[in-house]
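K.L.:
structure for the following, please:
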Amino acid sequence: MDEVMLNWAGQVAETELAEVLPRRWAHSQGVAARAEGIGRLLGQDVNLLAAAAILHDVGYAPRLAVTGFHPLDGARFLRDGHGADERLTRLVANHSLALLEADERGLAEELAREFPLLGDPLLVDALVYCDMTTTPDGDRTTARERVAEIVGRYGADSVVGRFIRRAAPEIFSSVERIEAALAAQPR
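P.N.:
Alright, predicted model coming up:
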């Protein structure tokens, strides 16, 4: 994925989020900044990660919320409305262990059928890392603080609260794998 696609991704995310959901837009910008910061791990996939990072929450835009499950709504919008790259739509659809939340919502089969998980664990972990170490306002945080913030915001017994508590061990593992890979890289 080249710079043109990355610029396109930023424009689409800004158009859909900046005015109607400014905090979500701030978060998306922070996630994209995290992606740029770890890009050296991904080689040629750096722009793909950055595009997925800026677009990962586009499905929250009210006009796109068909199912109410933002990973699926966002990926469908990108695929059907923009003919976006398949790997990009699959990353958006499955960001941050979305399949577990899809299961809570009765949408797991639909998500898996339309947008199968990517077979690139480093890229998947990298997007989890970027999302789960960024606050709703776009600042840096730890994965543990982020999970606690999500549970606090949605409530432990909500669909999102149940999902994030269920996903937390794998979120923490993904973040640890990326942190270890970053530590092992020469600066």
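
K.L.:
CA atoms for contacts and neighbours, from now on please.
P.N.:
Will do.

K.L.:
and what about A51, helix, strand or coil?
P.N.:
helix (DSSP: H, G, I helix; E, B strand; the rest coil).

K.L.:
how many neighbouring residues does it have?
P.N.:
A count of neighbours around A51, defined by other Cα atoms under 10 Å, yields 26.

K.L.:
another sequence for comparison is provided below:
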Amino acid sequence: MVGLITPWAARVAEAELSAALPRRWAHTRGVAERAAEVGRLLGKNADLLVAAATLHDVGYAPRLAVTGFHPLDGARFLRDEHGADERLVRLVANHSFALWEAEERGLRDELASEFPLLEEPLLVDALVYCDMTTTPDGGRTSAHERIAEIVGRYGADSAVGRFIRRAAPEIVSSVQRIETALAVQPR
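P.N.:
Got it, this is the predicted structure:
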């Protein structure tokens, strides 16, 4: 699937998000653009990162929203309807510290048992970086601004607001690790 996974991911994400959720689709395209830029850090995993970035929010698609928790719904869709690569599915399921949000929603055990965390820190950090430095409209932002935007959009007392505030130090650390790696990596 190497080399073919990125165009496939783009087709799937576009089919599920572009008409139903155009703003989410704009965010997704921006996250995928960041992933293409960061891919140079990942060697053979560059395509996997771009595919995960492209599909990370597919679970928001109305027809896929079974639990209402997009990482779980998206991962199940990719696994069950597409037989997608296990690493890809696990990245989508666990993107941007989703396990912590799953805990807020009472879905931690379900997510963790179906889709264990990937033990590939650089790949996981890279996906966090791509998602958390991209605005809802696909533009660039800082991790701090993105976290504040999410809290403002969902409310501090919502499950998302509580999760994102709790995860903020880890999100910022992931973003900083990738920014540092990009700064020292020759182009």
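
K.L.:
packing partners for the longest helix anywhere in the second structure?
P.N.:
Assignment by DSSP state H gives helix 159-184 as the longest helix of the second structure. Using 3 or more Cα pairs under 8 Å, 6 or more residues apart in numbering; DSSP states H and E, the elements in contact with helix 159-184 of the second structure are helix 98-104, helix 121-132, helix 143-154.

K.L.:
so which of those is nearest L72 of the second structure?
P.N.:
Nearest to L72 of the second structure, of all these, is helix 98-104, at 8.6 Å by Cα to Cα.

K.L.:
how big is the offset of the helix or strand following that closest one relative to the first structure?
P.N.:
Per DSSP states H and E, the first helix or strand lying C-terminal to helix 98-104 of the second structure is helix 108-114. Superposed on the first structure, helix 108-114 of the second structure shows a mean distance of 0.4 Å to its aligned residues (mean Cα distance after the TM-score superposition for the first structure).

K.L.:
what packs against helix 108-114 of the second structure?
P.N.:
On a contact count with 3+ Cα pairs under 8 Å, 6+ apart, helix 108-114 of the second structure meets helix 98-104.

K.L.:
which strands and helices sit next to the helix it packs on?
P.N.:
Looks like helix 98-104 of the second structure contacts helix 108-114, helix 159-184 (3+ Cα pairs under 8 Å, 6+ apart).

K.L.:
hey, which of those helices is tucked in deepest?
P.N.:
Most buried of these by mean neighbour count (mean count of other Cα atoms under 10 Å) is helix 159-184; its value is a mean of 17.

K.L.:
and that helix with helix 121-132, angle?
P.N.:
Using axes from the mean of the first three to the mean of the last three Cα atoms, to 10 degrees, one finds that helix 159-184 of the second structure and helix 121-132 are set 120 degrees apart in direction.

K.L.:
which position in the second structure aligns with A65 of the first structure?
P.N.:
For A65 of the first structure, the aligned residue in the second structure is A65 (criterion: TM-score structural alignment).

K.L.:
and for its match, the neighbour number?
P.N.:
The number of residues packed near A65 of the second structure is 17, by other Cα under 10 Å.

K.L.:
now G43 of the second structure
P.N.:
9.

K.L.:
kindly report the same for P116 of the second structure.
P.N.:
By other Cα under 10 Å, neighbour count at P116 of the second structure equals 17.

K.L.:
part of a strand, is it?
P.N.:
No: assessed by three-state DSSP, P116 of the second structure does not belong to a strand; its assignment is coil.

K.L.:
for it, what are its contacts?
P.N.:
Neighbouring residues of P116 of the second structure by Cα atoms under 8 Å, 6 or more residues apart in numbering: R90.

K.L.:
quick one: it and A32 of the second structure, what's the gap?
P.N.:
23 Å (Cα to Cα, to the nearest Å).

K.L.:
list the buried residues in the helix or strand hosting R34 of the second structure.
P.N.:
Taking DSSP H and E as the definition, R34 of the second structure sits inside helix 22-38. Burial within helix 22-38 of the second structure, assessed by neighbour count using 16 or more other Cα atoms under 10 Å, is assigned to 23-36, 38.

K.L.:
how close does the closest residue to I171 of the first structure other than its chain neighbours sit to E19 of the first structure?
P.N.:
Among residues not flanking I171 of the first structure along the chain, V128 sits closest, at 6.7 Å (Cα to Cα, 6 or more residues apart in numbering). V128 of the first structure sits 25 Å away from E19 of the first structure when distances are taken as Cα to Cα.

K.L.:
so for the two, which residue has more residues nearby?
P.N.:
Set V128 of the first structure next to E19 and count neighbours by other Cα under 10 Å: V128 wins out with 25 against 12.

K.L.:
I'd say that one and H95 touch.
P.N.:
Yes: the pair V128 of the first structure / H95 is scored as a contact, 6.4 Å apart, by Cα atoms under 8 Å.
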